[in-house]
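Visitor: From the sequence below, what's the structure:
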Amino acid sequence: MQNKLLTYDEVLEETKENKRFLLLGNGFSMAYNKDRFSFTSLFQSAVDKGLIDSKSPMYEIFKDFDTTDFEEIIKNLEISIKVFNAYKILKDEDANMIYTDAIKLKEHLVDIITNNHPEKITDISEEEFEHSINFVKNYDSVYTLNYDLLLYWTTMKLEDYKDNEMIKNIKLEIGDGFSDLENDNKDYVVFTNSGKNSRYQKNFYLHGALHIFDNKYEIIKNTYSRTKKTLKEQTLENLKKEIYPIFVSEGTSSQKKSKIIHNAYLNHCYRSLKALGGKNSLIIFGTMLKTNDEHIQDAIMESNIKKIYIGIGSIDKTSELDAFVEKAIKHDKKVYFYDYRSVKVWR
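Guide: Predicted structure coming up:
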């Protein structure tokens, strides 16, 4: 067991001979603004803010279905209206009440996920982006558990900086699996990067992201460059068309994994994590991979990655990861710890 933490520079030095992969948790977003991104439960946040009354039928439905997934409840409310109407057992006023609650939930969802989020990329300073770009540029691929747009915006800026030669020695390529195909005149691009083309994808949103939507028969990505609309405007417009953002925000590990394997995009990203291998290294920043992320632990263990570096705040924190270390040893992997405070993420 280590008796002192490595510095981040020492991690980069130790891993320079082979490929590096980065796994980000909420600490990446909290490093930008702790107040904006410190909450962990969308459902509890909605209850705390009074958006969902703990004595309301809406609250009871969440509890009865044993879920905190807004999309699941919204769809169930809308389906129930159709079923009750078909059996002619629903009065107009009852149908209106259920329909109104479904609309409210959509509005709540938009409010919760956008109110604390920077409205546009220009809200973040160039100096802050320089730090975040210098952080991610050292990796061959980046995997993230976050569904906010900070990594997406960072990679957009990285492309600009690379083209203008403002930052040197960039390893990370800008590929997220979305492309134009025949949609040149659309407001969105489509996820096409699977199978033999998967090698071109370098950024993976393991729990989805606010700019990625399920358009029933295709996975799409909205872009500000095409719509000139903010995240909030795009999200609200899509929800009105029953196009939902793909993100896994909460729940147990098994609930998260169930949602992942039933979505083509999420499952592709998850399988990519499991396929990492060789003499390469995985650097983890901003997450301790606790019980509600055991599915991510399992994917890492299933991979052929041999070295894992985890960022923590003090040497005493290593005991909280004893179970993870034991699991890693059984899978012929070595775990090292570094001081996450030695990383200049945003400033």
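
Visitor: rest of the way, CA atoms for contacts and neighbours
Guide: Fine.

Visitor: for the stretch 51-200 of the chain, what spans make up the strands?
Guide: Per DSSP state E, counting those that start in this stretch, the stretch 51-200 of the chain carries strands over the ranges 141-144, 178-179, 188-191.

Visitor: ranking those strands by burial, who's on top?
Guide: Mean neighbour count (mean count of other CA atoms under 10 Å) peaks for strand 141-144 among those, with a mean of 24.

Visitor: ok now that one, how far from the chain's centre?
Guide: 10 Å (CA atoms, centre = their mean, to the nearest Å).

Visitor: What are the contacting residues of that strand?
Guide: The contact list for strand 141-144 (CA atoms under 8 Å, 6 or more residues apart in numbering) reads 20-25, 136, 172-173, 202-207, 273.

Visitor: still on that earlier bit, out of the strands of the stretch 51-200 of the chain, nearest to residue 239?
Guide: Nearest to residue 239, of all the strands of the stretch 51-200 of the chain, is strand 188-191, at 15.0 Å by CA to CA.

Visitor: so what secondary structure elements neighbour the closest one?
Guide: Here strand 188-191 touches strand 178-179, strand 219-222, going by 3 or more CA pairs under 8 Å, 6 or more residues apart in numbering; DSSP states H and E.

Visitor: how about this one, so we can line them up?
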Amino acid sequence: MIYQWNEIKCRYSDLLLLGNGASRAINNGFAYNNLKERAAEIGIFDGGHQDLFDRFETADFEYVLRKLWQTSLVNEVFEVEHHRVQDAYTQIRDALVRSVRAVHPEYAVVDQQNTIRNVYNFIRQFKTVAALNYDLIVYWAVMYGRDLRDGYEVKDCFTVRSAEGNRFDSDWEEYRAPYRDANNHVTLVFYPHGCLSLVKGNSGLDIKISVRNELNLLDEITNRWNDAGLIPVFVSEGRSEEKLESIRSSQYLSTVYFEALTQPCDSLTVYGWDFGSQDLHILKALKKAAPNRVAVSVYNNDEDYCERISRVIRQRVSLDVEIDFFHSDSPGCWSHPVPNPV
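Guide: Now for the predicted structure:
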């Protein structure tokens, strides 16, 4: 049986995991997971760049940029001429920026019919939200609820101020406590695969790019990438093993993966994620979280999908876990509105 979200939501309030299907449900401009493919399509990738990706056997921009950055540091120590490495770094970073701009819709396009408000109303129901996508939808939703006094507090734990920007507080569990009212419900938001707003500063530390006006966020991000030469912190593509290697290279991603995702939870809700082999590392983390119940969104009454996902969950997460499926277009679910929204 495939339920409506309202029929089961009272039993699912702990961990919410969002996959690429969540973004595509809002705007098909988010369909591109492989930014390297997109860069080639719009003609901003030359043969030398392609050779680098092939040599490292990856499609992950962040991984290649990190390798070039490390090479430059080594060359400086040994006083080796490295202008070609620096040029490649700049060109590949620019290709990434242009690719992101090519695929990422503007705020006004995404927020048609109060979409961001609907997303906020959905994610605030959960104790923890883990967004696997690099896009800004969830970040915009967090910004939407920032100044509301609605009995909810949605936080991302980037509160440690530095000259470069806000850094993640490693004591993230302390943020479970409300700021404003002891009765407020608190939601903590994490990005296990990074996000466009997260960058590695010149200090080597992960920081978040922030603005007061959500309409300017995408422009501010791409400007900071270009002007400050910052490396984006997100895992854009690759096999599960490659993704885990990128995660280990980041303090923020490591903390999210090894601590937040593995924190024991009673219930897990999955929206728009297909449990693919490229994300086996996420399934390993969820196994440690050991949920008693799992709810999974289903598109277009796909019974074959339900059977496949049930097998994967029982094989990879828990043999005894209870599994519910719900329609991905249910009222009140993700970006779909509810009557009389707040």
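
Visitor: Give me the TM-score for these two chains.
Guide: Laid over one another, the chains give 0.82 as their TM-score (TM-score structural alignment, normalised by the length of structure 2), with 322 aligned residues with a CA RMSD of 3.0 Å.

Visitor: Can you flag which of the contacts of strand 141-144 of structure 1 belong to strands?
Guide: Judged by DSSP state E, these include 20-24, 203-205 as members of strands.

Visitor: any chance of the helices and strands packed on strand 188-191 of structure 1 in a markdown table, with distance to residue 283 of structure 1 too?
Guide: Output for these, formatted as a markdown table (distance: least, CA to CA, whole Å):
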| stretch | distance to residue 283 of structure 1 |
| --- | --- |
| strand 178-179 | 25 |
| strand 219-222 | 27 |
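
Visitor: wait, which of these is closest to residue 62 of structure 1?
Guide: strand 219-222 (26.4 Å).

Visitor: on average, how far is that closest one from the matching bit in structure 2?
Guide: Strand 219-222 of structure 1 differs from its equivalent in structure 2 by a mean of 1.5 Å after superposition (mean CA distance after the TM-score superposition for structure 1).

Visitor: what span of structure 2 lines up against that strand?
Guide: Counting by TM-score structural alignment, strand 219-222 of structure 1 falls onto residues 206-209 of structure 2.

Visitor: for stretch 298-309 of structure 1, which positions count as buried?
Guide: With burial defined by 16 or more other CA atoms under 10 Å, the residues of stretch 298-309 of structure 1 counted as buried are 299-309.

Visitor: what's the most distant pair in those?
Guide: The span of the buried residues of stretch 298-309 of structure 1, defined through CA to CA, is set by 302 and 309 at 16.6 Å.

Visitor: coming back round to it: could you dump the ones in strands among the contacts of strand 141-144 of structure 1 to JSON lines with distance to residue 142 of structure 1 and neighbour count?
Guide: Shown next, in JSON lines, are these (distance: CA to CA, whole Å; neighbours: other CA atoms under 10 Å):
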{"residue": "20", "distance to residue 142 of structure 1": "9", "neighbour count": "23"}
{"residue": "21", "distance to residue 142 of structure 1": "6", "neighbour count": "23"}
{"residue": "22", "distance to residue 142 of structure 1": "5", "neighbour count": "20"}
{"residue": "23", "distance to residue 142 of structure 1": "6", "neighbour count": "21"}
{"residue": "24", "distance to residue 142 of structure 1": "8", "neighbour count": "21"}
{"residue": "203", "distance to residue 142 of structure 1": "5", "neighbour count": "22"}
{"residue": "204", "distance to residue 142 of structure 1": "6", "neighbour count": "24"}
{"residue": "205", "distance to residue 142 of structure 1": "9", "neighbour count": "25"}
